[in-house]
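**Student:** Here's my sequence, what's the structure:
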Amino acid sequence: MSTPSTVRTIALCFVVALLEGLDLQATGIAAPHLIREFNLSPAALGWAFTAGLVGLLPGALAGGWLADRLGRRRVLIAAVSLFGLFSLLTANSASYTQLLIARLVTGLGMGAALPILIALSSEVASRDSRNMAVSLTYCGVPLGGACAALIGMFAPVGEWRLVFYVGGIAPLLIAGLLMLWLPESRPLVSRPLTLSQSTNVVLGRQQSRSTLLLWCSCFCTLMILYMLLNWLPTLLAGRELSRLDSSFVQVLFNLGGVAGVLVAGRLMDRQRSLLAVAMVYPGMLLALAALGYLKQLHLLYVAGALAGACAVGGQLILYALAPRLYPDDVRATGVGVAVAVGRLGSMSGPLLAGQILAAGAGVGGLLLATSTLLVLAAASVAMVLRQDSRVNEGEPC
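**Tutor:** As a prediction, the model looks like this:
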C-alpha cells in the first residue's frame, strides 16, 4: 500500500469520504434551525432526514453498476459533482418542498460515490492490507461528520446554511482534483456484464447465502447508525444540554467513529474479524443506553465516543467484508447492492425513531427496538465471516 499511485488514490478516496460524511450529517446539524425555518413537526423533520437517504439507495445501485461498466474514475467524478451542486441548492431552498428535492438529489450523488470508494481502495491495496485501506478511506466519513459538528458549533447563531455551503463548494473543487490525479483502478473489460448477468453473479450459487446474510446485517446496522446520526442532536437538545455541549458530544461521536473504523480494520487484517464483531455490537447497545439515561456531562461525552466507535466500526466491518465476496468484474456492483440494502435500513431508522418518539415511548422505546436489530446484525455478519474464513484459508475466531 506504499506506491505513490496507491497512496494518492486512497488519499483522494479519503477526502471524498470526508465530504460525504460532512453532508450526511449536515441535515442533523441543521435540524433545530430547520424546525424553526420551515415550521416542521417531528414527522416532517423525519422526512427531511429521509429524503437524502432515499436518494442514496438508487444512487448506490446505479453507481456500482455504472462503475463496473464505464470505469470507477469517470462515475466517481460525476457523483461528487452532483452531490456538491445539490448541497448548494439545499442551502438556497425557499420552501420545504425544495428542501426535500435538493436532499433527494444530493443523496443520489452520495449514494453513487460510496461503493466506488470502497471498491477503489480495496483494489489498489495489497491483499494483507485491504481492510486497512478501506478503513483509511472510510474513516473520512466520521471525520467529515466531526467537521459538520464543528461548523454547527462555531457558526453564527441561526446560520444553518453554512454547513451546506461548505458541503457544496468543497466537492466541486475536489472533482477537479479527481480529474487530474485519480487513476483508473483496473482496465475496463471489452465486453462488460449486463445488469442481469451482474445480478446472476452476485446472487449465484456460491455467493447467495453470504450475500443475503450481508444484506441483513447491512440493513440492521445502518438502521441503528442513522437513528443516531439524525436524531442525536435533537435528543441531546431535549436533555437540556447547551448548544456547545451538544455539538461536542457529536464531535466525540465522530472521533470515536474514526477510532472504531481503524481498530476494526486492524483486527480484520490480523484475522480477528469475529473479535471485532464481538466488541462492536454489544458496545453499541451499551452506548445507546448510556446516552439515554446518564446525566453526568463527562459520562455523556464518553458514551458519545463509544457510540460512534461501535456504530461506525460496525459499518466498516461490513464495507471491508463486501469486496472480498465478489470477483473483479462485479465488485462495485456487489458492494453497491450491499450499500443500497443498507440504505433501506438508513431510510427506515430515522422514520422509526420519529414514530417511537412521537408515540411517547422515549429512549426506552428506542433501546427496545435497537436491541433486536443489534442481535440480528451481529449474528448475520458473524455467519458471513465464518463462511468467508473457510473459503480463504481459515481465520481464527
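
**Student:** Please make it C-alpha for all contacts and neighbour counts, starting now.
**Tutor:** OK.

**Student:** Next SSE downstream of the helix or strand where residue 266 lies?
**Tutor:** For residue 266, the host element (DSSP states H and E) is helix 243-269. Following helix 243-269 in sequence order, the next helix or strand is helix 273-293 (DSSP H and E).

**Student:** buried stuff in that following helix?
**Tutor:** 273-274, 276-277, 280-281, 283-292 (16 or more other C-alpha atoms under 10 Å).

**Student:** quick check: angle from the helix holding residue 266 to helix 273-293?
**Tutor:** For helix 243-269 against helix 273-293, the angle by axes from the mean of the first three to the mean of the last three C-alpha atoms, to 10 degrees is 170 degrees.

**Student:** Quick one: residues contacting residue 42.
**Tutor:** The neighbours of residue 42, taking C-alpha atoms under 8 Å, 6 or more residues apart in numbering as the test, are 354, 358.

**Student:** From residue 7, how far out is it?
**Tutor:** Distance of residue 42 to residue 7, computed by C-alpha to C-alpha, to the nearest Å: 44 Å.

**Student:** for the biggest helix by length in the chain, packing partners?
**Tutor:** The longest helix of the chain (DSSP state H) is helix 4-38. In terms of contacts (3 or more C-alpha pairs under 8 Å, 6 or more residues apart in numbering; DSSP states H and E), helix 4-38 is packed against helix 42-70, helix 96-124, helix 130-138, helix 140-154, helix 162-181, helix 208-238.

**Student:** Recalculate using a threshold of 10 Å.
**Tutor:** helix 42-70, helix 72-91, helix 96-124, helix 130-138, helix 140-154, helix 162-181, helix 208-238, helix 243-269 (3 or more C-alpha pairs under 10 Å, 6 or more residues apart in numbering; DSSP states H and E).

**Student:** this one next, for a side-by-side:
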Amino acid sequence: MIRKNALEIVGSAPLGKFHYGLLFWCSLIMLFDGYDLVIYGSVVPRLMEQWSIPPVQAGWMGSAALFGMMFGAVVIGPLADRVGRRKIILGAIVFASTSALVNAFAWDVPSFTVLRFLTGVGLGGAIPNIVALMSDLSPTTRRSTLTTIMLSFYSIGAMISALVAMLIIPKFGWEATFLIGGLPLLCLPWMYRYLPESMPYLLAKDKAAASVLLKRIVPSVDSAAVSFETPVTTSSSPPLSRLFTEGRAVGTVFLWLGFGMCLLMVYGLNTWLPKIMVAGGYPLGSSLMFLVTLNIGATAGALGGGWLADRWGCKPTLILFFALAVVSLCTLGIKPGPVLLNVMLLIAGATTIGTLAVIHAFAAQQYPSEIRSTAVSWCSAIGRFGGVAGPALGGLMLSMNLPLQLNFICCAIPGLIAIIAIAMVRSRARRLNQTATQPAHS
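**Tutor:** Purely as a prediction, here's the structure:
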C-alpha cells in the first residue's frame, strides 16, 4: 500500500475548524502588532507638546520599536527553525505585551524609547513566525489568501489605535493607550492550549505529536495510511547561508530591497500622516480620521491582495499595488477635494500598508519549510532598515517645512524603487515556489 506523506495531506486538506482557529490566533497577534506599532503616530503630537520634543528626535523615537523589531527578527525569529515556532511565538508575545504595558509608565524620552525598543524586539520575534506557521499549515491553494487575511489585521489594529487615541487621550491621557497593548497577556492560556506547532518541525522532532496534529487538521485521516517520514533536505548548510545558494541569491537581495521600501512607506505614513496633514492646513481631528481611512484601505488591500495573489501570482499583484501607491500618493499632494482625497487615502492604504501582507506571503513561498522562519525573519529584519528610515526621514522632512505636494512625492519614491526590486525577482521565483511546496509531493 502506498502511503501519502503527512505534508502532502496537510497541503491538500480542505479548510476546516483547525484552519479557522489558526487564523484567529495568528490574526489576533497581528492585530496587536498593528496597534502597538501605530499607536505612536497617534500619541506623538501629545508627546512632542508635553516633553518639548523636536520633530527629528520624535522621528527617532518612532524608529525605536522598528530597531527592536529588526533585532528580534534577526536574533529571536530564526531560533524557531531549531526549537519550534510555537515556543518562540508564545515567548515573544509575553515579552512584547509586557513591554507595551509598562510603556504606559514611561516618564521621559529615554525610558519611553527603551520600552518601545523592547516592544519591537518581541514583535520582531513573533511576526515572521506566525507568517511561517500559517504558510506551513495552510492548504496549498489557499496559502496566499489565509496569510494575507491574517496580515490584514495589522491594519485593523492600526485603525483601532487611531480610534482609541481619539476617544481615550482627551479623557485619560496618552498613557492609557499603552495599557491596552498588554491585553494579549490575558489570552495566553488559550493561546498555549490551541496554538499548534509546525508540521515539518514535528516530523523531524516528534512523530507522535505530528500524528496528533494531523488528526486536528484532518479528523477523518487514517494515521496507519500516512507516512510521517521527515522530508529529505538537499543541503546540510546552515539556514542563513541557504538564502544565497541553490539559485536564491538574486531573489533574496531584491526581496530585501522590496521589503525595505514597503516598510519605509508603511511606517512613514502611519507615523507622520496626521502631522503631514496638519502641516498642510487640516485640523488634527480630521488628520487622525485620515489615518483611520488609510488603514480601512489597508485592510481591503490586504484581503484583495491575497485573493489576487492566489489567482495572478504574488509578483504581478505586488507590481500593480506599488504602481497604484505611487499614483495615489502623488495625487494626495495636490490637496484634492474631499471625495477624491478620501478615495486616494483608501487606495494609498490598500497599496502601501495592504501590500505588506502580500509581500510577506510572497517571501514565505520562496523558500522550503526548513529555512522558512529564517528566510522570512531576515526579509523582515533587513526590511526594517526601511521601516526605521520611515519615521526618521519623515521627521527630517517635516523639519524642512516642505510644500505638501513635495512631502507626498517623497513618500512615493520608495514605491518606484519597490517596483524595480520586485520585477528583478525573475522567473526563478516560480521554481523556488515549487521547491517550497515540494515536500508535500514527496
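
**Student:** still on that earlier bit, centre of the chain to the helix holding residue 266 of structure 1, how far?
**Tutor:** 13 Å (C-alpha atoms, centre = their mean, to the nearest Å).

**Student:** What residue in structure 2 is paired with residue 121 of structure 1?
**Tutor:** Residue correspondence to structure 2 (TM-score structural alignment): residue 121 of structure 1 is matched to residue 134.

**Student:** tell me the contacts of its match?
**Tutor:** Shown in contact with residue 134 of structure 2 (C-alpha atoms under 10 Å, 6 or more residues apart in numbering): 19, 22-23, 26, 143-144, 146-148, 150, 198, 361, 364.

**Student:** quick one: which two of the residues you listed are the most distant?
**Tutor:** Taking C-alpha to C-alpha, the two most distant members of those are 148 and 198; they sit 18.6 Å apart.

**Student:** How many residues are close by residue 193 of structure 2?
**Tutor:** 8 (other C-alpha atoms under 10 Å).

**Student:** Over to residue 14 of structure 2?
**Tutor:** By other C-alpha under 10 Å, neighbour count at residue 14 of structure 2 equals 16.

**Student:** do residue 354 of structure 1 as well
**Tutor:** When neighbours are defined as other C-alpha under 10 Å, residue 354 of structure 1 has 21 of them.

**Student:** any idea how far it is from residue 185 of structure 1?
**Tutor:** Counting by C-alpha to C-alpha - residue 354 of structure 1 and residue 185 of structure 1 are separated by 41 Å.

**Student:** before we move on, what about residue 203 of structure 1?
**Tutor:** 24 Å.

**Student:** Quick one: distance of stretch 69-76 of structure 1 to the chain centre.
**Tutor:** 20 Å.

**Student:** how about residue 14 of structure 2, secondary structure?
**Tutor:** Classification of residue 14 of structure 2 using DSSP: H, G, I helix; E, B strand; the rest coil returns coil.

**Student:** can you pull the contacts of it?
**Tutor:** Per C-alpha under 10 Å, 6+ apart, neighbours of residue 14 of structure 2: 138, 139, 140, 141, 142, 217, 218.

**Student:** Of the residues you listed, which is the most crowded?
**Tutor:** Using other C-alpha under 10 Å as the neighbour criterion, residue 138 leads those with 25 neighbours.

**Student:** thinking that one is in contact with residue 130, fair?
**Tutor:** No. Applying C-alpha atoms under 10 Å, one finds residue 138 of structure 2 not in contact with residue 130, separated by 11.8 Å.

**Student:** okay, and the common contacts of the two?
**Tutor:** Joint contacts of residue 138 of structure 2 and residue 130 (C-alpha under 10 Å, 6+ apart) are 22, 23, 147.

**Student:** Please tell me I have it right and the second one contacts residue 146.
**Tutor:** It stands for residue 23 of structure 2. Yes. The criterion here is C-alpha under 10 Å, and residue 23 of structure 2 meets it with residue 146 at 7.2 Å.

**Student:** who has more neighbours, those two?
**Tutor:** residue 146 (26 against 20).
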